[in-house]
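Novice: sequence? don't have it. structure:
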């Protein structure tokens, strides 16, 4: 069996941004007002949320300026509520910005954002841990990969709203998203009872088929390959997986569009998993 390796998406980040700029520049006035999978957010709202991600990263991590900080965060729920409040305030304030201004600001901040991430030592401790993976401390490479998933799935929300979603499901773009998101599996399954040497296989099917494995050895561990026969295999379509991990699809719908072979109880647990701060 082989354990997952470090993820490197630095070179992909500016390319992903360029795809976003091209997409936004081609939208009609009506497109900017279309609803997305993000609750209560239209295309324009998701675009300004991406802008906020650039600006907050530069302000906090590059410039050491944190602005608003929570008065008390005693739980994951407290942190999520604080972040949701920041996001809502930003979206409301940027209602006054035109699409042209938003695109210009995304281009300017996007380059500085990508340039900054490239200066980080991948093996150094990240300023913020990847909480949805259960980590209290993370390396920069995982933080950067998490940032990639944020940019990927929000761009995909826009693309889905305007009927341009297929390109990001290509292996070059989708595999890093999946590879990062599945790192949440051991944490997500931490309270699921397993027997010694139990193996669960998760296969994502679409333009590229890729599998990951959870192996029980006094706790669940993630692997990228195994010759052992699994006691359960879950097959999930690529156009569903990202929606499951970002709360964009109801659990019942996700299960009905997937296949579970073997232990149903073990397999169904993945359909509760999210890989975002929500």
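Specialist: Now that the structure is in, tell me what you want to look at. Just so it is clear, the structure is predicted and the values come from calculations on it, not from any experiment.

Novice: Going by C-alpha atoms from here, please, whenever you check contacts or count neighbours.
Specialist: Will do.

Novice: Can you give me the first-to-last residue distance of stretch 161-176?
Specialist: 22 Å (Cα to Cα, to the nearest Å).

Novice: Give me the residues contacting that stretch.
Specialist: Contact with stretch 161-176 is made by 7, 9, 12, 31, 34-37, 43, 145, 149, 152, 156, 159, 207-208, 238-239, as judged by Cα atoms under 8 Å, 6 or more residues apart in numbering.

Novice: same check, this time on stretch 197-207
Specialist: The set of residues that contact stretch 197-207 without belonging to it, under Cα under 8 Å, 6+ apart, is 169-171, 209-217, 228-239, 241, 266-267.

Novice: try stretch 59-75
Specialist: Applying Cα under 8 Å, 6+ apart, the set of residues contacting stretch 59-75 from outside is 78, 79, 82, 116, 127.

Novice: hmm, try it at 10 Å
Specialist: For stretch 59-75, the surrounding residues in contact (Cα atoms under 10 Å, 6 or more residues apart in numbering) are 53, 56-58, 78-83, 86, 112-113, 116-117, 119, 126-128.

Novice: adding another structure so you can compare the two:
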């Protein structure tokens, strides 16, 4: 990994937190119980999950406290099953908390959470690797960017459920997508192709962008060039992209709203990108 912070996100955490607290403070009782695209979670569950992220980061990364250690984690599937179990037990426990208590806890822990992230040396190894990008160890700057995607994604799930705009602007959406695209080459790790093959993903509109992967001798590499000649091009709308790559929508559900140009098999593989632990 280059000695360079490739995606700057630290300055955006307070922005997202302020927007979240303002949003939650204005919700009605009915809105707290609205269903989100995360099929098992209502708005209140998603807010509770965001609180869990704050608390777990402070406990493990800041305080070095990991609680009960995971056992029998021998594969990516084992890890996702373990994390899904942790998520479920937490959201079940927080059903006894009121929305007001949840919002208060999110506000005070969010400040400590941001302060901790700012204390991390960007090129030291993070406490947890970004497994969905295929990394066995990750620099702190990338771990922080991954944490940003969590903050963005779950707040956007709440806003999407309630029809509340706000996050889908270039300033906030671009670093979210940039980070998610580190899963792009990893998604093609077992795809055979001639050296020099190029696959492009274009997220449309002014808040989108273009990402490409190029097949080298051993692996696929990622870039953001716009003047490449691609063997396959996939065009997808921003609102579909965040849902698809977080597994809230699956490829079969978005095919009619997605444009695939060139090699169809390579294009279909792009739709398999998943940049969350699920």
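Specialist: Arrived safely, thanks for sending. As the structure is a prediction and not an experimental result, all values here were calculated from the model.

Novice: what's the TM between chain one and chain two?
Specialist: Overall, the chain-to-chain superposition scores 0.96 on the TM-score scale (TM-score structural alignment, normalised by the length of the first structure); 274 aligned residues with a Cα RMSD of 1.2 Å.

Novice: hang on, the earlier thing: what subset of the contacts of stretch 161-176 of the first structure is buried?
Specialist: Buried members of the contacts of stretch 161-176 of the first structure, scored by 16 or more other Cα atoms under 10 Å, are 7, 9, 31, 35-37, 43, 145, 149, 152, 156, 159, 238.

Novice: What is the nearest of those to residue 221 of the first structure?
Specialist: Closest to residue 221 of the first structure out of those is residue 7 (17.4 Å), distances taken as Cα to Cα.

Novice: any idea whether that closest one is helix, strand or coil?
Specialist: State at residue 7 of the first structure, reduced to three classes by DSSP: H, G, I helix; E, B strand; the rest coil: coil.

Novice: isn't it right up against residue 180?
Specialist: Yes - taking Cα atoms under 10 Å as the contact criterion, residue 7 of the first structure and residue 180 are neighbours in contact, 7.4 Å apart.

Novice: Just give the closest residue to the residue nearest the centre of the second structure, not the sequence neighbours.
Specialist: Centroid check for the second structure by Cα atoms, centre = their mean gives residue 149 as the closest residue, at 3.8 Å. Sequence neighbours aside, residue 176 is the residue nearest to residue 149 of the second structure in space, at 5.2 Å (criterion: Cα to Cα, 6 or more residues apart in numbering).

Novice: looking at this, that neighbour is in a strand?
Specialist: No - membership of residue 176 of the second structure in a strand is not supported by three-state DSSP, which gives helix.

Novice: Report the contact partners of it.
Specialist: For residue 176 of the second structure, the residues meeting the contact criterion (Cα under 10 Å, 6+ apart) are 7, 9, 145-153, 170, 242.

Novice: what's near enough to touch residue 271 of the first structure?
Specialist: Counting by Cα under 10 Å, 6+ apart, the residues that residue 271 of the first structure touches are 236, 241, 244-245, 247, 249-255, 258.

Novice: and those residues, which two are the farthest apart?
Specialist: The widest separation within the contacts of residue 271 of the first structure, taken as Cα to Cα, falls between 247 and 258 and amounts to 16.0 Å.

Novice: Which one of the contacts of residue 271 of the first structure is nearest to residue 139 of the first structure?
Specialist: Among those, residue 245 lies closest to residue 139 of the first structure (Cα to Cα), at 21.7 Å.

Novice: Give me the longest helix you can find in the first structure.
Specialist: For the first structure, the longest helix by residue count, based on DSSP state H, is helix 140-162.

Novice: Mean deviation, it versus the second structure?
Specialist: Relative to the matching residues in the second structure, helix 140-162 of the first structure has an average distance of 0.5 Å after the fit, by mean Cα distance after the TM-score superposition for the first structure.

Novice: how about the helices of the stretch 1-150 of the first structure, start to end?
Specialist: 12-25, 43-57, 76-93, 99-119, 140-162 (DSSP state H, counting those that start in this stretch).

Novice: No more questions from me, cheers.
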